[in-house]
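K.L.:
Structural data only, the sequence is not supplied:
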């Protein structure tokens, strides 16, 4: 049972008024994307850390970053013009990573649970950067293929209800430049994982390891105005302790986007952090993290694991079906769990042999 809210508040958030990158800054950012070597990486990391530390990430900065990356990566630019078609009601699921409490792969489990509840889902994946196991790593352990050709996403969603696709497959040149450069949260974390999943989704769910979820929601909308709805969520568990998911304990903050309008909600929830933290923390190997992921999807999963997954899965369901309440969305998730729906989705994914991918 998810803990009831002890405190709850919501407020609208307008995009912060701030100038875009100055022409010389935009030229520097583009030059950095095109540069190689440790000195260029150090300069990029220093620039990013300064902006995050000084709370200087704003919508116009994110818009400028997106425009620079689209100009840099021809593959991404082509997908901007023609996103991969997916069924109506599809939700894309992404995360910033870089959280200070590393958890088992909750967003991957939540995506599977939401698919079991009848939602079409596209989940972005990557190998681990700052944690023991990334989504690529645990999916390989459980025998689920990750797509590296976006052209295969439509078929996977139609056949199984879900597609796991590499972020970098939509933006290979940018991914080759970015991957391995950052181990800490940076301005690109607010935007790129969600915006670069260039499918014709109706909604997105993005986890962010930072409190400024409103700016992230506005930034994603600036990059992807074609997506009607979205949510950016985060949970602060204590001083310096954060996850990039919606958690059923502590202080959860999320920004809901609806056609350009953003409302931020904050909930302070009851529950003991210590035992919860130990239960959801990532394990020491890919195999162990994969085992926890599978355990979290079982009909008889422990309450801590089930609640964490189900809260995030219900957010996906409510984004896909805005006509129902969040309580109704959670009920659909509970029914899917009780029926063993995730196991059937996993079986279907394992049995599906994708056509040869183009690299």
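P.N.:
Noted; the coordinates are in hand. On a predicted model such as this, the values are computed, not experimentally measured, just so you know.

K.L.:
C-alpha from now on. contacts and neighbour counts both.
P.N.:
Fine.

K.L.:
The closest residue to residue 324 other than its chain neighbours: what secondary structure?
P.N.:
Distances taken as Cα to Cα, 6 or more residues apart in numbering place residue 318 nearest to residue 324, at 6.6 Å, with adjacent residues excluded. Assigned with DSSP: H, G, I helix; E, B strand; the rest coil, residue 318 falls in the helix class.

K.L.:
Tell me who's in contact with residue 318.
P.N.:
324-326, 329 (Cα atoms under 8 Å, 6 or more residues apart in numbering).

K.L.:
gap between it and residue 326?
P.N.:
Distance of residue 318 to residue 326, given as Cα to Cα, to the nearest Å: 6 Å.

K.L.:
Residue 26 too?
P.N.:
Distance, residue 26 to residue 326, by Cα to Cα: 41 Å.

K.L.:
Helix, strand or coil: sort out the residue most central in space within the chain for me.
P.N.:
Nearest to the geometric centre of the chain sits residue 94, at 1.8 Å (Cα atoms, centre = their mean). Three-state assignment for residue 94 (three-state DSSP): strand.

K.L.:
hmm, back to that, got a ChimeraX select line for the buried ones in the contacts of residue 318?
P.N.:
Here is the ChimeraX command that selects the buried residues among the contacts of residue 318 (16 or more other Cα atoms under 10 Å):
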select :326,329
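
K.L.:
Among the contacts of residue 318, which lie within helices?
P.N.:
Counting by DSSP state H, the part of the contacts of residue 318 found in helices is 326, 329.

K.L.:
structure B:
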């Protein structure tokens, strides 16, 4: 269980959303709620974050007493007022700093360890405070180590010497802290101690060799090291192959997802309901760009789509290839994504631009030459963090695994599908297997196209021969004039996406609306808006 104590601060919402983006689901309690003290003794409590807030830390409700009662084994992150609470708990003075910083950005210099692992140095941070923890450089507190200081020598971060408790005076959740999400993604695994069993690579590898699943701490430490380039090629290859031979667990995939998102390029300015429609690829069918057509038609209907993808790997024409041919630029910078969504209900995030940490993994994957978990990770690491997801997998046994992984994410509503014929989309060929996720619950079911008047088709009816044909077919579909089987396939996927977005609408009506939109050429609107 992850507890976030809210000190009645407007930034608490942003902090919660940042943790949601990393796949965490914190339980939020106000600092004056008596349940806070009960949580200190809760055996299920695994990590704590204490939020920013107004006033002096001594007046922060039950927080001072909570820290007295809390086990020293539970990792704690204090932000701003929470940071000051940790300083106060250690006996340090909290007093007015050399300058008042409210909504201002400054550089800090850090020690590159713990929360700051892999972060730029100096680092730009957003500050909203007048008080600071006092710990002079010539007389530091014996209970903690100062890990970052500001331009005037102010304590900007601290780490306890005897427990995994850390604090930052600045606001990592603020847009004024560009690398804040990555810092939050380093918690708690980076503060658990470099010598602990969970972070020791030999222990991780030995666990995999025994065919045992990694613990949460091991998975977090392993994927952080992998994506930060801290593993040698031999270690990285052993790690990935060990996971494959054992069979990846949902928890391991969830931590891989969190590590990737924490290191992705930040995308701000998008809130509310959004959806991504994406497949893992790997079905080897050379089918047309169904997910791309589905996404554009949904956008033409007025739904907001943030599509994340790349170029072709196993198909003739990937989503990036198709969209580029349609005139949609791939070199979108993070600042323009929200504007594109506002202007045309659609934005495309070209994966290589938004996941620079994958440069540390690419050479190893290429040398291995076999499937690893990264083949199914891509659809789950959209940096825009959509609230809804329609994700396809090419093997039926992956439906439950991926669904259980997504259950550990903050997605509000999602579906994982494997289409008849082992496609990573619903097809007219026959019934699809799928799992629907809603507010933390999973329901497994089948979707039979025949129930919605869709006639069966053959594999060859859905295939294209090269990029040129793929783009031509896609244009026809967006105009409402594509081949029948392909139009039917798009209808099925648009219908399921509507079902996810309109939770009070039954599937039959969703499919009827989808059929009208597909035949009406709604996808053209997006291209014309571009």
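P.N.:
Looks like it came in fine. Computed from a predicted model, the values in this text were never measured in an experiment.

K.L.:
Closest to residue 44 of the first structure out of the contacts of residue 318 of the first structure?
P.N.:
residue 326 (40.4 Å; Cα to Cα).

K.L.:
Residue in the first structure paired with residue 294 of the second structure?
P.N.:
Matched to the first structure by TM-score structural alignment, residue 294 of the second structure sits across from residue 110.

K.L.:
residues contacting the residue nearest to its match when sequence neighbours are not counted?
P.N.:
Leaving aside its sequence neighbours, residue 110 of the first structure sits nearest to residue 313 (Cα to Cα, 6+ apart; 4.5 Å). Neighbour list for residue 313 of the first structure: 110-111, 113-114, 330, 333 [criterion: Cα under 8 Å, 6+ apart].

K.L.:
Equivalent analysis for residue 320 of the first structure, please.
P.N.:
Taking Cα under 8 Å, 6+ apart, one finds 89-91, 119, 202-203 in contact with residue 320 of the first structure.

K.L.:
Buried by neighbour count: which residues of stretch 326-341 of the first structure qualify?
P.N.:
326, 329-330, 332-334, 336-337, 340-341.

K.L.:
Which stretches in the stretch 1-150 of the first structure count as helices?
P.N.:
23-34, 38-53, 59-72, 74-81, 106-116, 135-141 (DSSP state H, counting those that start in this stretch).

K.L.:
TSV for the ones you listed, including mean neighbour count and distance to residue 169 of the first structure?
P.N.:
Output for these, formatted as TSV (neighbours: other Cα atoms under 10 Å; distance: least, Cα to Cα, whole Å):
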stretch	mean neighbour count	distance to residue 169 of the first structure
helix 23-34	14	18
helix 38-53	15	22
helix 59-72	20	14
helix 74-81	17	9
helix 106-116	28	18
helix 135-141	21	13
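
K.L.:
Among those helices, which comes closest to residue 214 of the first structure?
P.N.:
helix 59-72 (9.3 Å).

K.L.:
other SSEs contacting the closest one?
P.N.:
helix 23-34, helix 74-81, helix 172-178, helix 213-223 (3 or more Cα pairs under 8 Å, 6 or more residues apart in numbering; DSSP states H and E).

K.L.:
if you set the cut-off to 7 Å instead, what comes out?
P.N.:
helix 74-81, helix 213-223 (3 or more Cα pairs under 7 Å, 6 or more residues apart in numbering; DSSP states H and E).

K.L.:
I'd like those helices written out as CSV, with distance to residue 51 of the first structure added.
P.N.:
Below are these laid out as CSV (distance: least, Cα to Cα, whole Å):
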stretch, distance to residue 51 of the first structure
helix 74-81, 25
helix 213-223, 13
